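Engineer: give me a model of this one.
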Amino acid sequence: MRHFVWERYWSVVKKEVIQIKRDRPSLAIALVMPLMLLFLFGYAVNTDVNDIQMAVWNQSPSAASRELVDQFVHTHVFEVAAHVSSYKEIEAMLDDGSVNVALIIGPDYTRKRDRNEPVDVQMLINGSDPNIARTATSQAQLIVQHQAITLQEMKLQKQGLGELEQPLGLDTRVLFNPNMESIVFNIPGLIGLIMQNVTMILTAFSLVREKERGTMEQLIVTPIRPLELMLGKITPYVGVGLFSFCLVLLVGTYWFGVPVKGSISLLVTLSVLFLVTTLLLGIFISTVAKTQLQAMQMAFAFILPSVLLSGFMFPRDSMPLVIQWLGGLVPLTYFLEILRGIFLKGVGIDALWKDVVGMSSFCLLILTVAILRFRKKIE
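Structural biologist: Model prediction:
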């Protein structure tokens, strides 16, 4: 039984380095595309809802009604886009999308407020986008409740009964992301997603390219073992991927202002493990695919489920248990927990060991399957 021979391994590494130097487009994909995608998605993927376009129908013009409108605007969640004078105008603007909400202040608003009588205001909300609708509803309720408490306190003070005391209070502290900015949550996830996609696509073409160019025959007559070939092919890409990872890490940290609160060395070490895993996944795809087109299709067939199942877009806790198990078959699931844990929480290996074990197990599994799939012969 032949053993692992370092000389054969290094010969494959040297061959692949030469191939990478000659294949300038692939090198550009590895170095330029991650930065381009990070800039693109870093600005495009934003779940914060601000400046919701609002139409105002103020049927009781007064200082009190203008104060209410100002309270909506001062939150920076709402922005007055138009003042209207009928439901017909509101309906038309909601239909064409020029506004998403409409605040309607009735003609008796000022009179009832001055008499300390109960009065309602109406808000019509476009529910096509549930995220905007939920934000608009919750913010409007908070504004109206605050205004109601203020009016009640003023009423009590006029009656000489003192200030209104709240029977129940809530002291909240938001940890890890105090301003609750979506970019702080998204940038680490984008780094993991981009690195997975780019590195996997690069190596997915590796063995397929050998088949299409006819160089596989040369490998057949050599004593190179499957493990030596696999590791030899991914080693140069680990270096390229690590360099690319450091670039997007610097951009995410300094350009987007998302600092790494934990250990940089731990982050880089676990990132190398993730890169090896995704590179092996690409090699596995190349052992199955017959052409580069098939390799591309298989790679993208894996990318979409990984985005949905890994927790990048949607919380995994809200998914059915079976879907969560499927997410456990995606290495990005573990790497996102590692990235966000080190970026946002500053935790160490003691808090991340389960994710490290999960990703390491997947790495060994995909390496074993790729070796079994690979046969040093042309089918």
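Engineer: can we go C-alpha only for contacts and neighbour counts from here?
Structural biologist: Noted.
Engineer: gap between residue 246 and residue 156?
Structural biologist: 61 Å (Cα to Cα, to the nearest Å).
Engineer: which strands or helices does the helix or strand that contains residue 265 pack on?
Structural biologist: Using DSSP states H and E, residue 265 sits in helix 264-288. Here helix 264-288 touches helix 182-204, helix 206-213, helix 226-250, helix 292-309, helix 331-340, helix 349-373, going by 3 or more Cα pairs under 8 Å, 6 or more residues apart in numbering; DSSP states H and E.
Engineer: let's compare: structure for the following, please.
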Amino acid sequence: MSAFSLTRVTAVLVKEFTQLTRDRLTYALILLMPIVQLLLFGYAINNDPRHLPTAVLAQDNGAFARSTLGAISNSGYFDIVQTARTPAELDRALSRGEVMFAITIPADFTRRVVRGDRAQILVEADASDPGATGGAVAALAALPQQALSHDLLGAVAPVRADPPFEVIVHRRYNPEAITAYNIVPGLLGVILSMTLVMMTALGVTREYERGTMESLLATPVRPLEVMAGKLAPYVLVGLIQTAFILVLAKLLFDVPMRGGWGALSVGILLFIVGSLALGFLLSTVARTQLQAMQMSVFYILPSILLSGFMFPFRGMPEWAQALGTAIPVTHFLRIVRGALLKGLDFADLWPSLAALGLFVLVVVSLAMARYRTTLD
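Structural biologist: Below is the predicted model:
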């Protein structure tokens, strides 16, 4: 064996650069991944959400009530986006996830403030995600001392050091702020995405690499029949995974399961079928198992970061929320958490169910179009 040769090293180097130009998809994904991570972690992730959507039921429209609502808005944590007319309307907005806070100002608020008679306002928080509301709830502690500081002057000035009113906070759906109640149901969507999308993409791509797909293409089997036959066993795998996760969630973490089983069952089935169809679509684009795995990761990473699983959805900027809304995992998490923690069913969860149905329709159509191209 001769000594180290710079010429041979150069030859190998040229060979590798040539290989790079032939596998552009793989290396494009490698270069894109750190850019996507940098943008998401740098701009989209926020552990102290502000401008959280808030609904108000103001039964007292006096000056003190208006000043209190103004102070709440000026805190930066609350954006008043709805004005309810009845307690039922306020409760419905909170349970459906349209708002994260519901504020009730009682009819006798002004009278009690003037008399110094323990005036109160009620703030109900959607605590199904404790991390999303913790900062806003903490900001309410300073509200009674500051909200009416410019209003209570002269004859109505408080004679004691006590605050002019009290804020009563009710944490709904997760009053003890147990993180597992939010994380464990969310894991269902993440685990199904990681296993089903990647498993299907790798399995079908493996057949292309081994040449067994060519034999299948020579048969009169139609594209939809191929997809149905290949995905049906994985649907069963996804259902078994779902049952296993839900049973462990109850036994190990005592996650509340309040109902909504009809909507939850439909949502699970739609999400499983959509994830498998997405894996099939990726397999028609990828030429190797490595590419299939990389594209699967490229889909799973935003699903974890932008869906509200790890970080509060409402804490992200509007452009990131728009991207997150386009991700099916976001809607699936709303269905799972809404059914298990709030007991919501079809009447409340139909927007997320419709989004998952649209996702299935679009992905199946694209997969069929790609598969027909392969046939041709």
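Engineer: TM between them?
Structural biologist: Taking TM-score structural alignment, normalised by the length of structure 2 as the basis, the two superposed chains have a TM-score of 0.56; 227 aligned residues with a Cα RMSD of 2.6 Å.
Engineer: read off where stretch 341-358 of structure 2 ends up in structure 1.
Structural biologist: Aligning stretch 341-358 of structure 2 against structure 1 (TM-score structural alignment) gives residues 344-361.
Engineer: what's the mean distance for the helix holding residue 265 of structure 1 versus structure 2?
Structural biologist: Following the fit onto structure 2, the mean deviation recorded for helix 264-288 of structure 1 is 1.2 Å by mean Cα distance after the TM-score superposition for structure 1.
Engineer: so how far is that helix from its chain's centroid?
Structural biologist: Remark: helix 264-288 of structure 1 is offset 19 Å from the chain centroid, using Cα atoms, centre = their mean, to the nearest Å.
Engineer: tell me which residue is most central in structure 2.
Structural biologist: The structure's structure 2 has its C-alpha centroid closest to residue 307; by Cα atoms, centre = their mean the separation is 2.6 Å.
Engineer: wouldn't that residue be in contact with residue 326 here?
Structural biologist: No: with contact defined as Cα atoms under 8 Å, residue 307 of structure 2 does not reach residue 326; the gap is 9.3 Å.
Engineer: list the contacts of the equivalent of residue 174 of structure 2 over in structure 1.
Structural biologist: Under the alignment by TM-score structural alignment, residue 174 of structure 2 pairs with residue 177 in structure 1. Residues near residue 177 of structure 1 by Cα atoms under 8 Å, 6 or more residues apart in numbering: 184, 344.
Engineer: and for the one 3 residues further on?
Structural biologist: With contact set as Cα under 8 Å, 6+ apart, residue 180 of structure 1 has these partners: residue 174.
Engineer: any idea how far residue 344 of structure 1 is from it?
Structural biologist: With Cα to Cα as the criterion, residue 180 of structure 1 and residue 344 of structure 1 are 11 Å apart.
Engineer: likewise residue 369 of structure 1?
Structural biologist: Residue 369 of structure 1 is 35 Å from residue 344 of structure 1, by Cα to Cα.
Engineer: give me the more crowded residue out of the two.
Structural biologist: Between residue 369 of structure 1 and residue 344, counted using other Cα atoms under 10 Å, the more crowded position is residue 344 (20 against 14).
Engineer: picking that back up, give me the angle between the helix holding residue 265 of structure 1 and helix 182-204.
Structural biologist: Note on geometry: by axes from the mean of the first three to the mean of the last three Cα atoms, to 10 degrees, helix 264-288 of structure 1 and helix 182-204 are set 40 degrees apart in direction.
Engineer: what lines up with residue 242 of structure 2 in structure 1?
Structural biologist: Under the alignment (TM-score structural alignment), residue 242 of structure 2 pairs with residue 245 of structure 1.
Engineer: now that match, nearest residue through space, not along the chain?
Structural biologist: Nearest non-adjacent residue to residue 245 of structure 1, counting by Cα to Cα, 6 or more residues apart in numbering: residue 195, 6.9 Å away.
Engineer: residue 261 of structure 1 too?
Structural biologist: residue 346 (4.5 Å).
Engineer: check contacts around that neighbour.
Structural biologist: Residue 346 of structure 1 makes contact with 260-263 under the criterion Cα under 8 Å, 6+ apart.
Engineer: just the buried subset of the residues you listed, written out for PyMOL, thanks.
Structural biologist: The following PyMOL line selects those of the contacts of residue 346 of structure 1 that are buried, judged by 16 or more other Cα atoms under 10 Å:
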select buried, resi 260+262
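Engineer: need the contacts of residue 346 of structure 1 in a markdown table with secondary structure and distance to residue 373 of structure 1, can you?
Structural biologist: A markdown table is the format used below for the contacts of residue 346 of structure 1 (DSSP: H, G, I helix; E, B strand; the rest coil; distance: Cα to Cα, whole Å):
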| residue | secondary structure | distance to residue 373 of structure 1 |
| --- | --- | --- |
| 260 | coil | 39 |
| 261 | coil | 41 |
| 262 | coil | 39 |
| 263 | coil | 38 |
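Engineer: quick check, nearest of the contacts of residue 346 of structure 1 to residue 325 of structure 1?
Structural biologist: Checking the contacts of residue 346 of structure 1 against residue 325 of structure 1 by Cα to Cα gives residue 262 as the nearest, at 28.3 Å.
Engineer: any idea what that closest one aligns with in structure 2?
Structural biologist: Matched to structure 2 by TM-score structural alignment, residue 262 of structure 1 sits across from residue 259.
Engineer: number of nearby residues for residue 248 of structure 2?
Structural biologist: When neighbours are counted by other Cα under 10 Å, residue 248 of structure 2 registers 13.
Engineer: so what corresponds to residue 195 of structure 1 in structure 2?
Structural biologist: Residue pairing (TM-score structural alignment): residue 195 of structure 1 is matched to residue 192 of structure 2.
Engineer: try residue 323 of structure 1
Structural biologist: Alignment note: residue 323 of structure 1 maps to residue 320 in structure 2; criterion TM-score structural alignment.
Engineer: what about its match, how many neighbours?
Structural biologist: Each residue near residue 320 of structure 2 was counted by other Cα under 10 Å, and the total is 19.
Engineer: again with residue 208 of structure 2
Structural biologist: Residue 208 of structure 2 is flanked by 18 other residues according to other Cα under 10 Å.
Engineer: ok, residue 53 of structure 2 touching residue 79?
Structural biologist: Yes: contact criterion Cα under 8 Å: residue 53 of structure 2 and residue 79 qualify, at 5.0 Å.
Engineer: for the stretch 1-150 of structure 1, what spans make up the strands?
Structural biologist: Applying DSSP state E, counting those that start in this stretch to the stretch 1-150 of structure 1 gives strands spanning 52-58, 78-83, 101-105, 121-125.
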